[in-house]
Every structure is written in C-alpha cells, then in structure tokens.
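*Asks:* Quick one, what's the 3D model for this:
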Amino acid sequence: MADPVKPKIEKSDAEWREQLTPEQYHILREHGTERAFTGPYWNSSEKGLYRCAACDEPLFYSDTKFDAGCGWPSYFEPVKPGAVTEHRDASYGMVRTEIRCANCGGHLGHVFPDGPKPTGLRYCINGHSMVFEPEA
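*Replies:* Model prediction:
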C-alpha cells in the first residue's frame, strides 16, 4: 500500500461543508459509505469521465467500469497512475484498502483483488464521491 500522501488541496471543515452536499461531505470527508444500490452511477452505462465531487479531479473512465453486482460503481483501474492513493483501513473488524482522491484526500471507497482482467482489481466507489462528465 502507498504511504500516506499529503493532498494537494486543503480546505477547512467549514469550507468543505459549504461546498459539498450532506451526502458528499459524509462520504468524502467523514469516510462514510452510501447504502448499496442507492447512490448515483451504480447502474449507469453512459460513456464519459467520473471526477472527484470535491475537487473535480479525473478519477475513472467509463470504459473501465463494470457490473460487479455489489451495488456500487466499480472500475478495474483509475484514469491514470497516482489519481488515487491507497490507505490501510482496519475499521469494522476487517482490514481493507481504502481509496482516496490523490488531489484532495477525499474518501472514495475501497479496492479489492477480485476484479476482471486486465488488472484483477475492483475499485468499489461511492457514487456520491463523484460527478459524471458525459462524453461529448
């Protein structure tokens, strides 16, 4: 796992609360999770780019999205190396790999080693942590 990296964008708690919706704030800043099959994009198949809802940084292309059947949008790789950072998450009595936006440090979700080829990874992402930019 990557060592913790200081995000490039830093704002006060008040600034984040003003900018983000309550759902976005809970997920991105408080490391929350939306319920499966309730957030945006879990069943979307539109072509385009998924960006961080906090800082607009590109995160995932739609052509890396796949239906994992888990109720959250899932991707087999980020838009580029270094777009997300990995962190050890030992919450809820298990050890997982948390994924955060490398630009602002916002919590996105987790990555698991049960995805499709070519990477074998499943980036399981909270829909409220992203905004979607349709393909032109």
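*Asks:* switch to C-alpha atoms for all contacts and neighbour counts from now on
*Replies:* Noted.
*Asks:* residue ranges for the helices of the chain, please.
*Replies:* Along the chain, counting by DSSP state H, helices occupy 13-19, 22-30.
*Asks:* Single out the most deeply packed of those.
*Replies:* The highest mean neighbour count among the helices of the chain, using mean count of other Cα atoms under 10 Å, belongs to helix 22-30: a mean of 19.
*Asks:* now that helix, how far from the chain's geometric center?
*Replies:* Centre-to-centre, helix 22-30 and its host chain are 12 Å apart (Cα atoms, centre = their mean, to the nearest Å).
*Asks:* re earlier: include distance to residue 86 when you put the helices of the chain into CSV, please.
*Replies:* Output for those, formatted as CSV (distance: least, Cα to Cα, whole Å):
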stretch, distance to residue 86
helix 13-19, 22
helix 22-30, 15
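*Asks:* Tell me how far the residue nearest in space to the middle of the chain lies from residue 135.
*Replies:* Among the residues of the chain, the one closest to the centroid is residue 108, at 2.8 Å (Cα atoms, centre = their mean). Computed as Cα to Cα, to the nearest Å, the residue 108 to residue 135 distance reads 22 Å.
*Asks:* One more, please, to line up against the first structure:
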Amino acid sequence: MSHDTDRTTPYAVSLSDEEWRQRLTPAEYHVLREAGTEAPFRGEYTDTKTPGVYSCRACGAELFRSDTKFESHCGWPSFFSPLAEDRVQYIEDRSHGMRRVEVRCANCGSHLGHVFEGEGYPTPTDQRYCINSISVRLTPDA
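*Replies:* This next block holds a predicted model:
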C-alpha cells in the first residue's frame, strides 16, 4: 500500500466548496469534505450484511464490495480491501497526536475514513478499512 502525501492531486470530480455544500447535507459535508468522523455505532451501515457495492456518497464512484466487509466491532463499517487500489487514495494523517493513514475517494478526494494494518483480524489482507457510513452509499445486488 503506497501512501500518497500530495494533497493537490487533481480529481476527476472537482467541485467548488459551495457546490459541495449544495450537493451534500451538512453532516455529509462535515465528514466527506472536512475529514470529520461520525459517532461510533450510529452509522446506517455499521452492522449491514446486505450484498452489494458501496459507493462514494459524494461522487458515486464504486469503492468497496460487501464481500470484503467484516465484523470488527469497532463502531464503523470495516472492509479488508477496496474494489481496486486505484479507487482510493492514501494520505498520511498525523492529527490527534498519532500516525494514521487516511483513506479518500480517488475520484473526488472525499474523506472516507482510515486504514489500519496488523491488528490481527482473520482477513486475507490483515487490513481494516474503517469507513464512515455517511461517506458511502450501498447499492444492493439485484
């Protein structure tokens, strides 16, 4: 996993701050565009087991499949890998006195959550993509 630290990456979907505010609810805007975090155990997809695809709530890019979602009991939806590495962008995050890796939508730059490694979950990648429910939208399989 490479960690991109260039915050000036041009995105396929690039809107002005005002356009994002018109497109998103205030809560969505706070998480997606200001890198906020929703409260744990409150997001609509925390315990969802519905088969389907999770897409970026801001731009609609497909990011994760339900078959990579697992129970981490951390309070947010957890996935062990994105649909493809080019779907997400990794940015080193040194906020809150710790080193974390932020995960953003590679299509629009919206904040999705963070990825953690080496926590010992029994997944194929030993990674936990801790994603805010409000950052994604589930489209159930037909």
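*Asks:* residue in structure 2 matching residue 87 of structure 1?
*Replies:* Alignment note (TM-score structural alignment): residue 87 of structure 1 maps to residue 91 of structure 2.
*Asks:* re earlier: in contact with the aligned residue in structure 2 for the residue nearest to the centre of structure 1, which residues?
*Replies:* Using TM-score structural alignment, the partner of residue 108 of structure 1 in structure 2 is residue 112. Residue 112 of structure 2 sits next to 31, 32, 35, 102, 103, 104, 105, 131, 132, 135, 136 when contact means Cα atoms under 8 Å, 6 or more residues apart in numbering.
*Asks:* Quick check: residue 12 of structure 2 touching residue 108?
*Replies:* Yes: with contacts counted by Cα atoms under 8 Å, residue 12 of structure 2 reaches residue 108, the gap being 6.2 Å.
*Asks:* Compare those two and say which is more crowded by neighbours.
*Replies:* Between residue 12 of structure 2 and residue 108, counting by other Cα atoms under 10 Å, residue 108 is the more crowded of the two (23 against 11).
*Asks:* List the contacts of the more buried one.
*Replies:* By Cα under 8 Å, 6+ apart, the contact list for residue 108 of structure 2 reads 11, 12, 13, 14, 58, 59.
*Asks:* neighbours around the match of residue 87 of structure 1, how many?
*Replies:* A count of nearby residues for residue 91 of structure 2, using other Cα under 10 Å, gives 18.
*Asks:* related to what we said a few turns ago, quick one: closest of the helices of structure 1 to residue 4 of structure 1.
*Replies:* Comparing these by their distance to residue 4 of structure 1 (Cα to Cα), the top pick is helix 22-30, with 15.8 Å.
*Asks:* Give me the range in structure 2 that that closest one lines up against.
*Replies:* Counting by TM-score structural alignment, helix 22-30 of structure 1 corresponds to 26-34 in structure 2.
*Asks:* mind checking how far the residue nearest to the centre of structure 1 is from residue 2 of structure 1?
*Replies:* In terms of Cα to Cα, residue 108 of structure 1 sits 16 Å off from residue 2 of structure 1.
*Asks:* ok, back up a step: wait, the match of residue 87 of structure 1 sits on residue 35?
*Replies:* No: Residue 91 of structure 2 is beyond contact range of residue 35, at 11.7 Å (criterion: Cα under 8 Å).
*Asks:* Out of the helices of structure 1, which is closest to residue 119 of structure 1?
*Replies:* helix 22-30 (25.3 Å).
*Asks:* The closest one: average distance to aligned residues in structure 2?
*Replies:* The superposed helix 22-30 of structure 1 is, by mean Cα distance after the TM-score superposition for structure 1, a mean 0.6 Å from where its aligned residues fall in structure 2.
*Asks:* just checking, what packs against that helix?
*Replies:* Other elements packing on helix 22-30 of structure 1 under the criterion 3 or more Cα pairs under 8 Å, 6 or more residues apart in numbering; DSSP states H and E are helix 13-19, strand 107-112.
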